[in-house]
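# would you be able to build a 3D model of this:
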Amino acid sequence: MFRKPGSFIVTTIICMVFAFFLGKSTYSEVKVPVYSSLPDAEVEDFVNELNKSESFKYVIETEETVKNKVADGTVEAGIELKAESYTLYQVGKTGNYHLINEQLNSFYSEKIRDNAVREQVGDSSDVMETLKKAKANPLFELSVSSFSDQNKWVHDPSLQSLFGFALFFSIYTVAFSVVEILREKQEGIWDRLILSPISKFGMYAGNLLYSLILGYVQIALIFLVFKYGAGVDFHGGFGKTLILIIPYLFTIIAMSIFIAGLVKTIGQFNALIPLISVSFAMLGGAYWPIEIVTSDILLTISKGIPITYGMEILKGVTVSGLSYSDVLLPISILLLMGVALMGVGIRLMESRHV
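Below you'll find the model as predicted:
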């Protein structure tokens, strides 16, 4: 590694480049032009409330400009803001149409409710202040959630790309370090080590621990650069990600041992790893969120892929704010897969004379 660090450095840099640019390109703030006949101050208050959304940017323009932009297709929708209702102009129902409509419905429902309270109590400042405090600090909250967040999917494009490419490229780093065991067997070095005082456990443990450290250093370095260099928000789960990537790396090491036990030459191993890693990344949700996949067959296949659980763990402790206990299931699955693949892989390597 110290003599020839080129491949490690190049792989790390490529991973950072892909994660940075794809993470930026997948997120773009959607501008929605609005107009209204209401007083300017009231319209500005409406727009400021609506702009609390992180996905849509509402911009005040004239009625003619809004309708022309909608007609030309330069915007997805245009809005006419009224006191207690709105009119949404659009040419076709795009992907964001329902989201915009839902946000406006929620906004106006709250406005109508506040107006109804004012009609009942007048302009009593005490009542309105109490209502404001109740909204900010509700007496209790009810929520229904599951580990996979099927009822409420929170998507962070930057973390999706970062986690996906970090887990994807770490397969190459780990696998091509594990293959050194196969190389030692082919070159006869393994037989010499067997005759030495070193135990077989020590021989395997030394190689596998090296692969684990190498993969961990790469992923940790990428996460550190993106957190402190690119300013990516880990939502308070940065420390957890540095711990919870270990079960994933263990499973990838075990998978590499299993593949090394199946193949006969290093050439076969080198040809198989890119095929497997790319397939795993596509099916496991590294390239795109697994939540957008609708095929039951693909979702079923993804249950047997380590990247699926790696992504669930990392996104779970960051964007979903889950604790260690909440992600015990995917951690257990990764460890179980790792132990099974490790046992079978070592047995195959021991029973076959390379």
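# alpha carbons only for contacts and neighbour counts from here, please
Noted.
# I'd like the secondary structure assignment at the closest residue to residue 314 other than its chain neighbours, please.
Once flanking residues are discounted, residue 314 sits nearest to residue 241: 5.8 Å by C-alpha to C-alpha, 6 or more residues apart in numbering. Classification of residue 241 using DSSP: H, G, I helix; E, B strand; the rest coil returns helix.
# which outside residues touch the helix or strand containing residue 309?
Secondary structure assignment for residue 309, by DSSP states H and E: helix 306-317. If you take C-alpha atoms under 8 Å, 6 or more residues apart in numbering as the criterion, helix 306-317 is touched by 147-148, 159-160, 163-164, 167-168, 237, 240-241, 244-245, 248, 251-252, 280-281, 283-286, 290, 302-303, 322-324, 327, 330-331, 333-334.
# before we compare anything, build this one as well:
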Amino acid sequence: MIGVLTAKLRLFIRKPWLFLMVSILSVVFAMLISSVNKQTIVVPVYSALPESEVKEIIRSLEQYNLFSFKRMKKEEVEKLVGEGKAEAGVELKKDDFRIIVASNTPNSYLVQQTVQKVYAKALQSKSIIDQVKEKQGESSAKQVAKSLAEAKNDPVFTVETKHFRADETVIINSKMQSIFGSVLFFVIYTIAYNVFNILMEKRNGIWDRMILSPVKKWEMYTGNLIYSFATGYIQVALIFAVFHFVFDVDFSDKFWFVLVLLIPYVLAIVAISIFIVGIVNNEQQFHAVLPLVSVSMAMLGGAYWPLEIVSSDALLLLSKFVPVTYGMDLLKGAVVYGYSFSDLLYPMSILFLMAVVFMGLGINIMERKRA
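Sure, this is the predicted structure:
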């Protein structure tokens, strides 16, 4: 078995292109989809105030995480709004503001409310300081201003806002959906083509020559399966690591937990790949069946779109027989819904069951064909 693994490793070092290509495609595909789903609205602003004051106002505006405010020249703002490329523009003044719109829209009203909140808070602080200055003098006003600034940067207490939701409430995270879906889909090809080498080696007589050696058949199967599992798992772990450490994607502090949850999914894909290799007779059939199976599993399993938006009972029933469904349940359950290990035992057990069943069927079919 060690000899088989060593030979596979040397072959991988010589030809790592499939592994690298699928890894790059997974990252690019996930980034493209997540960027399409990202709906940040840019609001152009202009002002005659000093740069430092404008930056402070924009920083306060973007704390609401509703819009992205970008400073431009007055002519640019009026042109963008006039051409309909921006729903609203804002002129920032010392103690007031002006909204520039071509037509009233829900977003333009929301922009006005957001800017109004920021100015109301600023005017409230200014009013407090002015009153203290009038009654107690300049030194007291400076002390109050300093205290307000410190309280803003380092508040005594914080208020955490949460939304009430029932246990059945659906949460759709577009970014994590695109990352999980693309990675779980593309890794199918890496694993399947590694398992496919078993069929090619048998057809080329390599297994017949190896059987004459001290290597036993179960060691040959085990070596190939361990190699297929390892390459698939390393690929998924590597892609997630790139998103987490390079692109700073938040896995809700469960990055290492996610890597553990990937094990049953990768095992299930290895088993299904063995089954596919067992039922096909040649390379042409394999190249025809694999895309059909992988794309179908991705569509039914919720890799392309969330199953939460699917209303067809027939499609939901079919999704119960697809490993991608349970892989997405594991990843979204841990990262999006915050489920614990015990809460995820059901999809894990289903994936392990699929791994055992399909692996047994696939190896049995291959041995029967050989006989």
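# any idea what the TM-score is?
Superposed pair, TM-score by TM-score structural alignment, normalised by the length of the first structure: 0.69. Supporting alignment: 341 aligned residues with a C-alpha RMSD of 4.9 Å.
# thinking again about what came up before, the helix holding residue 309 of the first structure vs the second structure, average distance?
In the superposition against the second structure, helix 306-317 of the first structure averages 2.9 Å from its aligned positions (mean C-alpha distance after the TM-score superposition for the first structure).
# from the chain's centroid, how far away is that helix?
8 Å (C-alpha atoms, centre = their mean, to the nearest Å).
# quick check: buried residues in the next helix or strand after that helix?
Downstream of helix 306-317 of the first structure, the next assigned helix or strand under DSSP H and E is helix 328-351. Neighbour-count burial for helix 328-351 of the first structure flags 330-331, 333-335, 337-339, 341-342, 344-346, 348-349 (criterion: 16 or more other C-alpha atoms under 10 Å).
# mind jotting down where the strands sit in the first structure?
Ranges of strands within the first structure are 30-36, 56-60, 78-81, 86-89, based on DSSP state E.
# check which helices and strands the third one is in contact with.
In this case it means strand 78-81 of the first structure. Using 3 or more C-alpha pairs under 8 Å, 6 or more residues apart in numbering; DSSP states H and E as the contact test, the elements touching strand 78-81 of the first structure are strand 30-36, helix 63-72, strand 86-89.
# and with 6 Å instead?
In terms of contacts (3 or more C-alpha pairs under 6 Å, 6 or more residues apart in numbering; DSSP states H and E), strand 78-81 of the first structure is packed against strand 30-36, strand 86-89.
# what does it contact?
33, 34, 35, 36, 66, 86, 87, 88, 89 (C-alpha atoms under 6 Å, 6 or more residues apart in numbering).
# can you say which of those residues are buried?
33, 34, 35, 36, 66, 89.
# need the max-distance pair from these.
Largest separation among those by C-alpha to C-alpha: 36 and 89, giving 13.2 Å.
# ok, now which ones touch residue 71 of the second structure?
44, 45, 46.
# quick one: the most centrally placed residue in the second structure from residue 35 of the second structure, how far?
The residue lying closest to the centre of the second structure (C-alpha atoms, centre = their mean) is residue 176, at 2.5 Å. When distance is defined by C-alpha to C-alpha, to the nearest Å, residue 176 of the second structure is 12 Å away from residue 35 of the second structure.
# re earlier: return the closest of the buried ones among the contacts of strand 78-81 of the first structure with respect to residue 184 of the first structure.
Closest to residue 184 of the first structure, out of all of those and judged by C-alpha to C-alpha, is residue 33, at 65.4 Å.
# any idea how far the closest one is from residue 91 of the first structure?
Taking C-alpha to C-alpha, one finds residue 33 of the first structure at 14 Å from residue 91 of the first structure.
# redo the helices and strands packed on strand 78-81 of the first structure as TSV? Include distance to residue 101 of the first structure.
Shown next, in TSV, are these (distance: least, C-alpha to C-alpha, whole Å):
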stretch	distance to residue 101 of the first structure
strand 30-36	12
strand 86-89	8
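# tell me what angle the lengthiest helix in the first structure forms with helix 328-351.
As assigned by DSSP state H, the longest helix anywhere in the first structure is helix 200-228. Here helix 200-228 of the first structure points in a direction 140 degrees away from that of helix 328-351 (axes from the mean of the first three to the mean of the last three C-alpha atoms, to 10 degrees).
# rewinding a little: which members of the buried residues of helix 328-351 of the first structure are the farthest-apart pair?
330 and 349, at 28.0 Å, using C-alpha to C-alpha across these.
# nearest to residue 111 of the first structure, of the contacts of strand 78-81 of the first structure?
Closest approach to residue 111 of the first structure among the contacts of strand 78-81 of the first structure (C-alpha to C-alpha): residue 86, at 12.0 Å.
# what about the spatially closest residue to that closest one that is not a sequence neighbour, how many residues nearby?
Excluding the flanking residues, the one nearest residue 86 of the first structure by C-alpha to C-alpha, 6+ apart is residue 80, at 5.5 Å. Neighbours of residue 80 of the first structure under the rule other C-alpha atoms under 10 Å: 19.
# how much space separates residue 80 of the first structure from residue 225 of the first structure?
If you measure residue 80 of the first structure against residue 225 of the first structure using C-alpha to C-alpha, the figure is 44 Å.
# now do residue 24 of the first structure
Separation of residue 24 of the first structure from residue 225 of the first structure (C-alpha to C-alpha) stands at 16 Å.
# check residue 43 of the first structure too.
Residue 43 of the first structure is 42 Å from residue 225 of the first structure, by C-alpha to C-alpha.
# perfect, that will be all.
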